[in-house]
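**Q** Mind looking at a prediction? Sequence and model below.
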Amino acid sequence: MKNLKSIALALVVVLSTTAVFAQTKNINTTTSTIEWVGKKVTGQHNGTVNLKDGALIFKGKKLTGGIFTVDMTSLTATDLTGEYQGKLNGHLKADDFFGTEKFPTAKLIFKKIVTKSANVYSVTADLTIKGITKPITFDLTVNGNTATTAFNVDRTKYDIKYGSKSFFESIGDKAIYDEFELKITLKF
């Protein structure tokens, strides 16, 4: 009987030390940031957009998943003030850009994660903007309770064609580049 208890105890210890359970770490939407840059032939604009919610999933210290919702209604330019900021914000939220009245959120769902090096992962995710979902791949670095990434998004893949030279050849110096840049810092 004593031997059976010892074996049972040993089995419990082995299982508890080798089993790694998934841990969901919710994103702090107040301290996390998404910064954007949109460029045109004659300059650029930059700003921010807020996370509505999100989480990273780990098994032990290894990243295994993630899901995020972006509040597109919070989209704002930070390089302008007053009337010009209001005009740009209104235009970015209009149907010819992000259509935030009809599409108030965007989503990012991790689909495949490959470890590149210590704390650096190659992530392939589904990005949904304006109800259109396309795959995107980027590197994500995780240090402590912070994850960071920067990548470009081709807006034309999400039916955002306004001012695109790809669709309006004679637009000249009023052209807006198809890709916009995102720089993301996640705190959890």
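**A** Arrived safely. Numbers count the residues shown, from 1 in each chain.
**Q** can we go C-alpha only for contacts and neighbour counts from here?
**A** Fine.
**Q** all strands for the chain, in order.
**A** Along the chain, counting by DSSP state E, strands occupy 22-26, 33-40, 43-59, 62-77, 105-117, 120-129, 132-143, 146-154, 176-187.
**Q** and the comparison structure, right after this:
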Amino acid sequence: MTINLDENAALLIVDVQQAIDQPFWSEHGPRNNPDAEKVMGSVLEHWREKARPIFHVRHDGQSEGGNYYIGGKTHGFKAEVTPLAGEQVIGKTVNSAFISTDLEARLKDQGIHQLVVMGVITNNSVEATVRNAGNLGFDTYLVEDACFTFAFPDYAGTLRSAQVVHDMSLANMDGEYCQVIKSTDIL
């Protein structure tokens, strides 16, 4: 499937920071989509070639010593998605990129109605951001192979694989808040 995007469709890259590589995240098992950063890099390169708007979302943790602590060793962006000069960076302190930030205002000021989202963690900051984007009326696409998550126990305590957690999160969002796509749909 090919997606028709506006010339000013924005790429939103959520929380792809060095913090995501810390052992804490994989304590229950390995992540899914081991090539997600490579895919993200390809999508980002494509966006840059098309000169479309890019927004890098960075989690600015407030707890000293935390994985995402602002100014900490693992706070920086991963190499595959490091912003270039002129690319917009949105700092956030909660899971959604729209809460207590100026992201919505920036998008509206630039006449942006379509968002393509990728990043981490699928069932946390990515899902929260996508749900808000959909609720705010943005035409939102989520690139499923440019996102990943980790194995995690469900509410009853049953351990679920990263792929199952990822797939359930996609199912929660697709059709109501966004359209789930693959990177090949836009590259």
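**A** That came through fine. Computed from a predicted structure; not experimentally measured.
**Q** After superposition, what's the TM-score here?
**A** Aligned and superposed, the two chains score 0.24 in TM-score terms (TM-score structural alignment, normalised by the length of structure 2); 82 aligned residues with a C-alpha RMSD of 5.6 Å.
**Q** would you list the strands of structure 1 in JSON lines and tack on distance to Lys93 of structure 1 and mean neighbour count?
**A** Converted to JSON lines, those look like this (distance: least, C-alpha to C-alpha, whole Å; neighbours: other C-alpha atoms under 10 Å):
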{"stretch": "strand 22-26", "distance to Lys93 of structure 1": "27", "mean neighbour count": "16"}
{"stretch": "strand 33-40", "distance to Lys93 of structure 1": "14", "mean neighbour count": "18"}
{"stretch": "strand 43-59", "distance to Lys93 of structure 1": "11", "mean neighbour count": "17"}
{"stretch": "strand 62-77", "distance to Lys93 of structure 1": "7", "mean neighbour count": "20"}
{"stretch": "strand 105-117", "distance to Lys93 of structure 1": "11", "mean neighbour count": "17"}
{"stretch": "strand 120-129", "distance to Lys93 of structure 1": "12", "mean neighbour count": "20"}
{"stretch": "strand 132-143", "distance to Lys93 of structure 1": "16", "mean neighbour count": "16"}
{"stretch": "strand 146-154", "distance to Lys93 of structure 1": "17", "mean neighbour count": "16"}
{"stretch": "strand 176-187", "distance to Lys93 of structure 1": "15", "mean neighbour count": "19"}
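**Q** for Thr141 of structure 1, what are its contacts?
**A** By C-alpha atoms under 8 Å, 6 or more residues apart in numbering, Thr141 of structure 1 lies in contact with Asn119, Val120, Tyr121, Ala147, Thr148, Thr149.
**Q** now it, nearest residue through space, not along the chain?
**A** Distance criterion C-alpha to C-alpha, 6 or more residues apart in numbering; nearest residue to Thr141 of structure 1, sequence neighbours excluded, is Val120 at 4.5 Å.
**Q** The lengthiest helix in structure 1 - contacts with which helices or strands?
**A** Secondary structure of structure 1 per DSSP state H: the longest helix is helix 2-18. Helix 2-18 of structure 1 is packed against no helix or strand, with contacts defined by 3 or more C-alpha pairs under 8 Å, 6 or more residues apart in numbering; DSSP states H and E.
**Q** wait, the residue nearest to Thr141 of structure 1 sits on Ala147?
**A** No: Val120 of structure 1 is not in contact with Ala147 according to C-alpha atoms under 8 Å; the separation is 9.5 Å.
**Q** Overlap in contacts, these two.
**A** Leu140, Thr141.
**Q** export the strands of structure 1 to TSV and tack on distance to Lys5 of structure 1?
**A** Conversion of the strands of structure 1 to TSV gives the following (distance: least, C-alpha to C-alpha, whole Å):
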stretch	distance to Lys5 of structure 1
strand 22-26	29
strand 33-40	53
strand 43-59	30
strand 62-77	34
strand 105-117	41
strand 120-129	43
strand 132-143	42
strand 146-154	44
strand 176-187	45
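**Q** quick one: buried residues of the longest helix seen in structure 2?
**A** Secondary structure of structure 2 per DSSP H: the longest helix is helix 36-50. Residues Ala36, Glu37, Val39, Met40, Gly41, Ser42, Val43, Leu44, Trp47 are the ones in helix 36-50 of structure 2 that count as buried (16 or more other C-alpha atoms under 10 Å).
**Q** which one of those sits closest to Arg160 of structure 2?
**A** Ala36 (19.7 Å; C-alpha to C-alpha).
**Q** who touches Thr33 of structure 1 in this structure?
**A** Counting by C-alpha under 8 Å, 6+ apart, Thr33 of structure 1 has contacts Thr48, Val49, Asn50, Leu51, Ile184, Thr185, Leu186.
**Q** Before I go, just wanted to say thanks for your time.
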